[in-house]
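**Student:** need a 3D model of the following:
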Amino acid sequence: MNQNKWWQKATVYQIYPRSFQDSNGDGVGDIPGIIQRLPYLKELGVQVIWLSPIYQSPNDDNGYDISDYRKILPEFGTMADVDEMITIAHELGLKIMMDLVVNHTSGEHHWFQQSRQSRDNPYRDYYIWRDPVDGHEPNNWLSDFGGSAWAFDEKTKQYYLHLFSKKQPDLNWENPALREAIYETMAWWLNKGIDGFRMDVINLISKQTGLPNDPNVNADNHGSSMTFVANGPKVHQYLQEMNAKVLSRNDIITVGETPGVTTSDAIQYAGFDSHELQMIFQFEHTEIDNSREGLGKWSDERFNLVDLKRILSKWQTALDGKAWNSLYWNNHDRPRVVSRFGDDSEAYRVVSAKMLATTLHFMQGTPYIYQGEEIGMTNVDWSSISQYQDIDTLNAYQDLVVEQQRVSPERMMTYIHHSSRDNARTPMQWDDSNQAGFTKGKPWLAVNSNYETINVAQALADQQSIFYFYKKIIALRQQMPLITNGHYQVLDMADSEVYAYKRIGVDSELLVISNFTNQTLTRHYTLNDGANMILSNYDDDQGDTLRPYESKVYFEGT
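**Tutor:** Reported below is the predicted structural model:
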């Protein structure tokens, strides 16, 4: 096992730039705002900052539709601002990881603008174009945002593929010229001084040979073809080529977003000897509360702890010694962790947020903190669909409520409160001043109304806050090789209330115990005489008694 790579001990902090800090009062977070807050991230103790896209974009999908990979969206700032951010971050000992979105571009990218001019345009083959079949789409693939994954272009009388929005045409990775153009852009950013890439839906870049119909598409054409398209026949060839030409030439961090993968797939993508990526994001644990009505993530169901333990334990065990895990609860696409897996009530928000941090960060892998997680930010509870901006949320409401009438408006709103991506995208809550200190103007998306009590200023003033708890855990990961290298062993898998596991080294052990309920429980775990409690979200240790959402860690050894 590669025990000494810097990124294996690192903790990553994800910034969603639009919602982090606005410096000029236009209501949109920007790069000068990020620069202003870098000392805060240094204080937290993270080593890497992952930036969601800041590139030129028409913002059909909040920046994941890129129209120029080498320009910055003006509302975020300038390339000079980016250079300053990289310089200051490096002076503070912080690394910068950029989002790389190369399964698709914006329809406004000059490649696509050229591609649609004619069938023989030099850029035509940068994208995936097909003739109609019997006057209809080339196959039955469905977009992840609803509807067909094909859009007809009147000018050239062909369809182009878009697995996401119609304004996000998929790139044709079969074309060597396209691949070289992407590698050149990656090298260009690395030469600027960035320290790695998070790769958006990177396991979709190789499509199924011949583009066959998706057998999983049902009669009412509801769903997505992402899983069917994922892990195509040439994806490892492409990533090994990318690794050889770009990634392996730099000491950087790489993580691939890979929907629909198994642990065996992960070992291919992120195996220590695979020469592809260093780790991947898998989604299995984020889908355990999916709808039982076939509505995907649109539900308000509470997860089952045994399911969570089974999934996380499977990934911990299967990758041990073979590949590297990424550890995360939430991101810009997922609801707030304390609302989803914890308890965001006033009584238990703080203690359950600390419990969730403990449970995840003592596992093997590189942990990712999403902005606001470290102060316990919660989901929003807006009353009207008109308050939401996320394209995925709006499309789902239109599809399920208005068109198909499968879900009542009232029920759909409870699902949206639970699952919408806008839960993660409300502005960062810095203090209790107007607009939570995020902007002096009108924010692009409304601030969560609880900002007066949940904010950074409050957290920094309270030594018992969630912030300082995260800071302590991050420091422990740097200090204790056992957290990086120890083997994982789950205890009492069938226990539906407590998650307990060990990390086992040659001459030391960690025991992690987390009560996932708001009840006081009794559990006995055998401890050797030399075991010391090194972390707890309560002030004392009551032995076999576990108070609501109590989490504690014992260490024994040398």
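**Student:** could you use CA atoms for every contact and neighbour count after this?
**Tutor:** Fine.
**Student:** start and end of stretch 415-430, how far apart?
**Tutor:** 28 Å (CA to CA, to the nearest Å).
**Student:** please work out how many residues are found near the closest residue in space to Asn172 that isn't next to it in sequence.
**Tutor:** In space, and not counting its chain neighbours, Asn172 is closest to Tyr127: 4.6 Å by CA to CA, 6 or more residues apart in numbering. Residues near Tyr127, counting by other CA atoms under 10 Å, number 24.
**Student:** tell me the contacts of Tyr127?
**Tutor:** Under the criterion of CA atoms under 8 Å, 6 or more residues apart in numbering, the neighbours of Tyr127 are Phe112, Ser115, Tyr160, Leu161, Pro169, Asp170, Leu171, Asn172.
**Student:** and it, how far is that from Gly147?
**Tutor:** 20 Å.
**Student:** could you check how far the closest residue to Ser19 other than its chain neighbours is from Leu211?
**Tutor:** With CA to CA, 6+ apart as the criterion, Ser19 has its nearest non-adjacent residue at 4.3 Å, and that residue is Pro427. Distance of Pro427 to Leu211, given as CA to CA: 41 Å.
**Student:** between those two, point out the one with more neighbours.
**Tutor:** Pro427 (32 against 13).
**Student:** in the longest helix that the chain contains, what's buried?
**Tutor:** Secondary structure of the chain per DSSP state H: the longest helix is helix 176-192. Within helix 176-192, the residues scored as buried using 16 or more other CA atoms under 10 Å are Leu178, Arg179, Ile182, Tyr183, Thr185, Met186, Ala187, Trp189, Leu190.
**Student:** now do stretch 191-199
**Tutor:** Those would be Ile194, Asp195, Gly196, Phe197, Arg198, Met199, for stretch 191-199 by 16+ other CA under 10 Å.
**Student:** end-to-end on it?
**Tutor:** Termini of stretch 191-199 sit 18 Å apart (CA to CA).
**Student:** how far out from the middle of the chain is it?
**Tutor:** 17 Å (CA atoms, centre = their mean, to the nearest Å).
**Student:** residues contacting it, please?
**Tutor:** 50, 83, 86, 95-102, 190, 251-257.
**Student:** one more time with 10 Å, if that's ok
**Tutor:** 48-52, 82-83, 86-87, 90, 94-103, 185-190, 247, 250-258, 277, 279-281 (CA atoms under 10 Å, 6 or more residues apart in numbering).
**Student:** one more, so I can put them side by side:
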Amino acid sequence: MLNRFVYQIYPKSFKDTNDDGIGDIKGIIEKLDYLQDLGINMIWTTPVFVSPQNDNGYDVADYRNIDPLFGTMDDVDVLIEEASKRGIDIMFDFVLNHTSTAHEWFQKALKGDKKYMDYYFFKEKPTNWQSKFGGSAWKYVESLDLYYLHLFDPTQADLNWENPEVFEELCGVVNFSLEKGITGLRFDVINLVSKPDVFEDDDVWDGRRFYTDGPRVHEHLHALNTHTFGTYEDILTVGELSSTTIDHAVKYADPTRHELGTVFGFHHLKVDYKNNRKWELKDPDFVQFKTLLAEWQLEMQAHNAYMALFLNNHDQPRANSRFGDDLNYPFESATLYSTLMFLMRGIPYIYQGEEIGLPNAYFNTIDDYRDIESLNMYRELIQTQDEKTVLDILNKRSRDNGRTPMPWNHDQFYGFSTQNPWLGFTKHPQLKTVEDNLKDPASVYHYMKRLIALRKSSQILKEGSIHFSELNHPTRFIYSRMLSDETIDVVGNMSNTTDTLDFDATDASIILSNTGRTELSNTLVLQPFEVLVVHKKNVAL
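**Tutor:** Below is the predicted model:
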């Protein structure tokens, strides 16, 4: 597991091969040599199953067939085979908290079939819980005179995991993909699957305290493990955890509990949420950023558990735009944050475009956006705020920031497609394509390639302990990885000004630098967004 370096692909935006403006599975196959050269050894692809695409595949209507938008099951078989030839495994994304309302189970429920109504949550009286996409978490069905629960979009109905028949169906879904040769499983919002026995109003917030890390969630995940992936060797599992606590996260990932292999936590990506609310802006709190990461790292370490190491994915703004300065220091911002994240203790996840420093979307009208969450929030926020303010919020928070198509070259539509893509390209004024990066030995891509090789080759980085320093410094990020009598220090400056610090350069050598630094001294002047990786021998533990 610790040898894994995962590359996440958002298929719609990766590479289009059938000229419809939407990326597809054959597009992933076409770029396998590129990914092999980068050095990754597992691909995580977001959902490609049959879906109405109201939430870009996270509203699954058929777990056992591929959406024609992306290709066929034969294409998946070819992908698995061709990737394997290049030493790359495949991770699928499973959405088991809810289905699309277009799924045959829900359609039967709408017709009053009692068996399938019990696959979901239908109630005579709704609670005041709020959907994570805005508005009520309940939708009324006139023909049944009942409400059904949807923690996300109204077209995403929550499944009833307390029903043994539902659990059996979902185990079958997972085993179906494992039998095809999938060796990685990512479970979407998996800590929300256990709902309370009694549904009641929330007089504190939006209802999440009743279903987050619910009453039987650990029991459910242990059972899922023992009935599916736990019966296989060397399967990497990762659970996406929504609004969880570190105590629960450790339990999910504790190898002695046999639930999940690793977890995605998001607390470090809320440090620019004013009042802990996504759609309220504030500058990043880097002390909180470091403190949260340190707490999670050290607590995981104490229980021999592992977490996913990431800053970017399909639901997040780009970290180089969000935490760095992608206009004045584009290279440094991109390489600093990836280095700080990927050399910690856990499993690294690099998101498509991160390897070329792809920035935020920089959209300037609501017509540019496609993300359902962003469109819903626009309609909600515009009721109380002016257009400019709302667009600024979307510019910094929208999930479309991480979903703009890959710019492969300077051909029409940046080589992504021969047609206008489903979502526009970033409007950043200094956009660098993959082709630009490959030609330039000093590019973000070539730095990332060295970073990935370092991570994969170093036993210290894979197995060593982690220790943090100067957590209260406003912008300086320092930690050490230790194994036997060797140490790797990672030192970063998360600001656009220089930072002078004392540094023990005894028996130290630079193994990676994003500024071309070649010499060390006991006084270091870190440049804006500089990161330095230093190896030391004979360090007393």
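**Student:** against the second structure, where does the longest helix of the first structure fall?
**Tutor:** Using TM-score structural alignment, helix 176-192 of the first structure lines up with residues 164-180 of the second structure.
**Student:** contacting residues around Arg345 of the second structure?
**Tutor:** Applying CA under 10 Å, 6+ apart, the residues contacting Arg345 of the second structure are 2, 297-298, 300-301, 305-309, 460-466, 481.
**Student:** next helix or strand past the longest helix of the first structure?
**Tutor:** Following helix 176-192 of the first structure in sequence order, the next helix or strand is strand 196-199 (DSSP states H and E).
**Student:** could you point out which element follows that following strand?
**Tutor:** helix 226-229.
**Student:** for Ile382 of the second structure, see how far away Asn364 of the second structure is.
**Tutor:** 15 Å.
**Student:** and for Asp502 of the second structure?
**Tutor:** For Asp502 of the second structure, the distance to Ile382 of the second structure - CA to CA - is 50 Å.
**Student:** ok, now Thr212 of the second structure?
**Tutor:** 29 Å.
**Student:** and for Ile366 of the second structure?
**Tutor:** 11 Å.
**Student:** and for Asp37 of the second structure?
**Tutor:** For Asp37 of the second structure relative to Ile382 of the second structure (CA to CA), the value is 46 Å.
**Student:** equivalent analysis for Leu454 of the second structure, please.
**Tutor:** Counting by CA to CA, the gap from Leu454 of the second structure to Ile382 of the second structure is 47 Å.
**Student:** using the three-state scheme, assign the most centrally placed residue in the first structure.
**Tutor:** For the first structure, the residue nearest the mean C-alpha position is Asn331 (3.9 Å; CA atoms, centre = their mean). Under DSSP: H, G, I helix; E, B strand; the rest coil, the three-state class of Asn331 of the first structure is coil.
**Student:** can I assume Ile86 of the first structure is in contact with Leu51?
**Tutor:** No. Assessed by CA atoms under 10 Å, Ile86 of the first structure is found out of contact with Leu51, at 11.5 Å.
**Student:** which neighbours do those two share?
**Tutor:** With CA under 10 Å, 6+ apart as the test, Ile86 of the first structure and Leu51 both reach Ile96.
**Student:** who touches both of Ile366 and Ile382 of the second structure?
**Tutor:** Val390, Leu391.
**Student:** counterpart of Ile393 of the second structure in the first structure?
**Tutor:** Match for Ile393 of the second structure (TM-score structural alignment): Tyr415.
**Student:** sorry, slip of the keys, the one I care about is Pro474 of the second structure.
**Tutor:** In the first structure, Pro474 of the second structure lands on Ser496 (TM-score structural alignment).
**Student:** for Asp59 of the second structure, which non-adjacent residue is spatially closest?
**Tutor:** In space, Asp59 of the second structure is closest to Ser100, 4.4 Å off (CA to CA, 6+ apart).
**Student:** aligned counterpart of the one you found in the first structure, please.
**Tutor:** So Ser100 of the second structure corresponds to Ser106, using TM-score structural alignment.
**Student:** which residues touch that match?
**Tutor:** So Ser106 of the first structure contacts 56-61, 63-68, 112-113, 165-170 (CA under 10 Å, 6+ apart).
**Student:** among those residues, which recur in the second structure?
**Tutor:** Here is what carries over to the second structure from the contacts of Ser106 of the first structure, by both residues aligned by TM-score structural alignment, their matches' CA atoms under 10 Å: 56-61, 63-68, 112-113, 165-170.
**Student:** can you map out the helices along the stretch 301-450 of the second structure?
**Tutor:** Taking DSSP state H, counting those that start in this stretch, the helices of the stretch 301-450 of the second structure run over residues 319-322, 330-342, 372-381, 387-397, 434-439, 444-457.
**Student:** ok, which of these comes nearest Gly23 of the second structure?
**Tutor:** helix 434-439 (16.2 Å; CA to CA).
**Student:** still on that earlier bit, more neighbours: Thr212 and Ile382 of the second structure, which one.
**Tutor:** Taking other CA under 10 Å, Thr212 of the second structure and Ile382 do not tie; Thr212 has more neighbours (22 against 14).
**Student:** return the residues in contact with the more buried one.
**Tutor:** Thr212 of the second structure sits in contact with 189-196, 241-245, where contact means CA under 10 Å, 6+ apart.
**Student:** so which of those residues hold up in the first structure?
**Tutor:** Checked against the first structure (both residues aligned by TM-score structural alignment, their matches' CA under 10 Å), the contacts of Thr212 of the second structure that hold up are Val189, Ile190, Asn191, Leu192, Val193, Ser194, Lys195, Pro196, Leu241, Ser242, Ser243, Thr244.
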